[in-house]
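S.K.: model the following, please.
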Amino acid sequence: MSTQPKSNIPFSQVFSLAIVREKKPLYRQIYNQIKQAILSQQLAPGIRLPASRDLAKRLSVSRNTVTTAYEQLWAEGFVEGQVGAGTYVAHIDFTPLKSTSIPQIKTSSHPFLSKRGEQIFNLAKKDYISKSIPFSPGIPDFGSFRKDVWARILSRQCRHNMQDFFAYDNPTGYKPLQTAICHYLRSCRGVKCDSEQIIITSGAQQGLDLIARFLIDAGNCVAIENPGYIGARNAFLAAQAKLIPIDVDKQGLQTKTLQQHKNIRLVYLTPSHQYPLGVTLSLERRIQILEWAQQQNAWIIEDDYDSEYRYSGQPIAAMQGIGKSERVIYLGTFSKVLFPGLRIGYLVVPKVLIPVFSLAKSITDHNTNTLLQAALNDFIEQGHFNNHLRRTRILYKKRQEYFLQIFSHKLKGFCTIEPSSTGMHLVAFCENDDKVFAQQALQYGLQLRTLSSYYLQKPYSGFVLGYAGYTPQQIHQGICIMEKIYHDIAK
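M.R.: Have a look, this model is predicted:
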């Protein structure tokens, strides 16, 4: 332990302030330096600080600057005294608390986490990319979004309705937006719902988190597609669910395998456009799963994340609208269609679950940003949303065609890739170890999503390649990097 200076030693002999002419306020510099000196016990309890007038003169600052610093130290308990009687370092006891028993801490790579937190950390896979790097899946084209229209709508809301957004809003969402989403889902997705069944969430991931928290107990069996969406997998792992991977073929999730498992609490599906393989769940299997859920008293999560993008014919109708929808929770998002930073998604819950998810939402963040909800409602009601979908469908179809043209020309023999009639990404299958290839791609600034990372068992090697959010130049550059790595490996 370091020797503390005696309280009768002058302030100037044990500590000297240094003022730096920088952006940080002068009073804050004085306050910080004295505080740190006290915490490090360089200034012992009882040492008298210089009078504010004297210290101000010594530091060539105004007396008010020193007074403000002293007042802050006084307010936080670092100094004490009375006006006219001087300012002294407070008598602070730095002796650590003693415990009668010291619990044994198990060796852990992350000892600051709870057991549950460490399990989640170790099992969950990262499904986040900090910025848009080819070929990240799920990234829309930012240039095609009418930022001027969005800015105008936001500005109008701020000018005329800002006072409406100061208070908490209904946890289930902004009522006009709930109604607009309800009308859209009925007419375009074939969803059976009323507006009160719409729960507005801060992105689809929050919707998955609410489902996992309130419908799953630790140890419950949750069936997921294999391969499947990593974000959903993480949400269920966080709820300590037991994951049951069900293989996917050309008709979607294999229902015969699903029926072999007992006591499944919930099944997670992407039926309109399976993520990541891109297949569509057949009508026969949809009906089978609906019947199975009814018999097993299980929940179906229908994630319809990018169903708006179908390039031949009309979008496939939602599974929820076929019938017996009281066991289906429908999940959607605007982040994939408009821009990720919007962070607005929604759930369509059975009527029996409306009070449950209203409470669940209020517990997590009470309500999603009301200003953004109001602006999105105007964006939809004024026809801009449908216009945006029409523009981007044309754009993304052209980008997929260009992607396939360049990819087939430069990487023929390395990967097998086929066009897709829907979605914003393509899957390339390869025989090489996709993890090794992806690691080498990072050296060139190319971040590739490996197909094997989406599997819980019997993984295939390949890449999940987003194309929607990238220009032809970016697509060409990214594929050229992949070509170079392929040839380097082949040598």
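S.K.: when you work out contacts or count neighbours from here on, use the C-alpha atoms and nothing else.
M.R.: OK.
S.K.: for the stretch 101-250 of the chain, which segments count as helices?
M.R.: Applying DSSP state H, counting those that start in this stretch to the stretch 101-250 of the chain gives helices spanning 115-123, 147-161, 175-184, 204-215, 230-238.
S.K.: here is a second sequence; please produce its structure as well for comparison:
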Amino acid sequence: MIDDIRLDGPEPLQQQLYQQLAERIIDRRYPAGSRLPSSRQLALDMGISRNTVNAVYDQLKAEGFVQSQPGKGLFVHQRIHSDTLQRIGRPVLQPDGVALLPPIPKLQASKYDRAGDVSLPFQPGLPDLDAFPIRSWNRILHHQESRKRLRGYDSSQGYLPLRHAIAEYLRSARGVRCQEHQVIITNGAQQALSLVMDVLLKPGDRVFSENPGYRGARYALASRGNPVTSVPLKRQVLDVDALPALGPARLLFCTPTHQYPMGGILDISQRMALLRWAQQNQTWLIEDDYDSEFHFYNKPFAAMQGMFDHAPVLYVGSFSKTLLPALRVGYLVVPEPLVDHFVQAKQVNGGESPLLIQATIAEFMETGQFTRHVRRMRQLYRDKWLHFQARVAAELDGLVTPVAESAGMHLVLEGDFDDQELSLWLRTRGFGSTPLSSHFFGEGNRTGLVMGFASASEHEIETCVALLRERLGSSPVAR
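M.R.: Just a heads-up that it's a prediction; the model follows:
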């Protein structure tokens, strides 16, 4: 019987139960191999619906916290090793509050591929622009533009109501541990990455990045001339076991809850091992949570940043996928000791982000419209994902191999063809994509297309798949 859980918070019962069970597993109160009550028994003990318990158990299984043993029940996963937990357990707060964070730089004295039309159907990272609630957005925009205080200057760190709304959302929806004063508003996620480079990198510092990975991050990481080392994937996720052989690094860029572009998700033991490696090697982890809201069958996996107090993680997000790319508003969540460093860097190198847009997003979130919009988009993208996969299976079988998790806004179609030429050919027909090979470092690249289905209609999906069948079936781009 579990008798140490109290479901008396303002959050939904399912969210409260998931968070408390996950925390108890991480804290070793429920050790690896221990048996959890049946869903029926826990529902009776807690006085809640069995459906609620089953949904929580399904989420814990999906994230690798627990595993089923047929005929025996549900057990805490054996892969959550006790030695891993012991070595990376919640650190004791140090007097200065820095705990186990890597060294923080001294605060500096103040000193002041052209890709054509990237809004084509199937362009990766492009949301469904037609599904955006433009009328509701315009009503809020008109309301905000009448406010005199929004016509002047505000703060380089960002509009406080927006930072507050983001912090509340990240705590409840993504499991991030933060307060509004740790949030830095940026001009898109790319500026957030540039700020990380400005604040934390010194000449000669080594940087690690997933391979294959997000091209924008690769450009940012290499922009200061620091050596960038690629970290391979294993089963579509960052190969954590490969890190010790690569030596030390100052930064590691990763997409742990939905690897880009291959779609894999680091399970709980892998995320814990990555955090442990970062602490041991005094490495900052840049966690890009670019489209993790869009999981179709499980609740979105909690961010790695929130797994432990004082984790050495810089959390990057933006509204480009959840709202509109044209807003150019992102955010960066940093540990408290780094806030002043990043605010100063933003003031020097970027200044303020557009105040009116920030205020509009803040009201959009405060009134609950953002959460409802994300929920609608999750269902819409799930339907498109299913339709796209069905058409690929029916018409491209033997020509491509789909690589996908039940999440995100894109699908990788891997195959033995010239993906650069095929991507350009599709663009001449009005369809976007990116070559899979362009996401790799060095030699030995795999080939395929990264297809962003979120921006495509049902008719466009069918038309594009038919074009690919015609082109690949005649083998003009085959190797």
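S.K.: what about E460 of the second structure, how many neighbours?
M.R.: Other residues near E460 of the second structure come to 17 when the count uses other C-alpha atoms under 10 Å.
S.K.: return the residue of the first structure aligned against it.
M.R.: Mapped onto the first structure by TM-score structural alignment, E460 of the second structure lines up with Q474.
S.K.: and that match, helix, strand or coil?
M.R.: Secondary structure state of Q474 of the first structure, per DSSP: H, G, I helix; E, B strand; the rest coil, is helix.
S.K.: what's near enough to touch it?
M.R.: Under the criterion of C-alpha atoms under 8 Å, 6 or more residues apart in numbering, the contact partners of Q474 of the first structure comprise P134.
S.K.: now do the SS call for L456 of the first structure.
M.R.: From three-state DSSP, the assignment for L456 of the first structure is coil.
S.K.: hang on, it packs against P245?
M.R.: Yes: with the criterion set as C-alpha atoms under 8 Å, L456 of the first structure and P245 qualify as a contacting pair; they are 6.5 Å apart.
S.K.: if I look at these two, which residues touch both of them?
M.R.: Once C-alpha under 8 Å, 6+ apart is applied, the residues that L456 of the first structure and P245 both contact turn out to be N226, P227.
S.K.: count the neighbours of Q82 of the first structure for me.
M.R.: That count, for Q82 of the first structure with other C-alpha under 10 Å as the rule, works out to 8.
S.K.: that should have said K192 of the first structure, apologies.
M.R.: The local packing of K192 of the first structure (other C-alpha under 10 Å) involves 18 other residues.
S.K.: and A394 of the second structure? What does it align with in the first structure?
M.R.: A394 of the second structure maps onto H409 in the first structure when the alignment is built from TM-score structural alignment.
S.K.: before we move on, the earlier item: among the helices of the stretch 101-250 of the first structure, which is the most enclosed?
M.R.: By mean neighbour count, with neighbours taken as mean count of other C-alpha atoms under 10 Å, helix 230-238 ranks first of the helices of the stretch 101-250 of the first structure at a mean of 22.
S.K.: equivalent range in the second structure for the longest strand along the first structure?
M.R.: As far as residue count goes, and with DSSP state E defining each element, the longest strand of the first structure is strand 242-249. Taking TM-score structural alignment as the measure, the second structure aligns residues 227-234 with strand 242-249 of the first structure.
S.K.: over to stretch 79-98 of the first structure?
M.R.: With TM-score structural alignment applied, stretch 79-98 of the first structure matches no range in the second structure.
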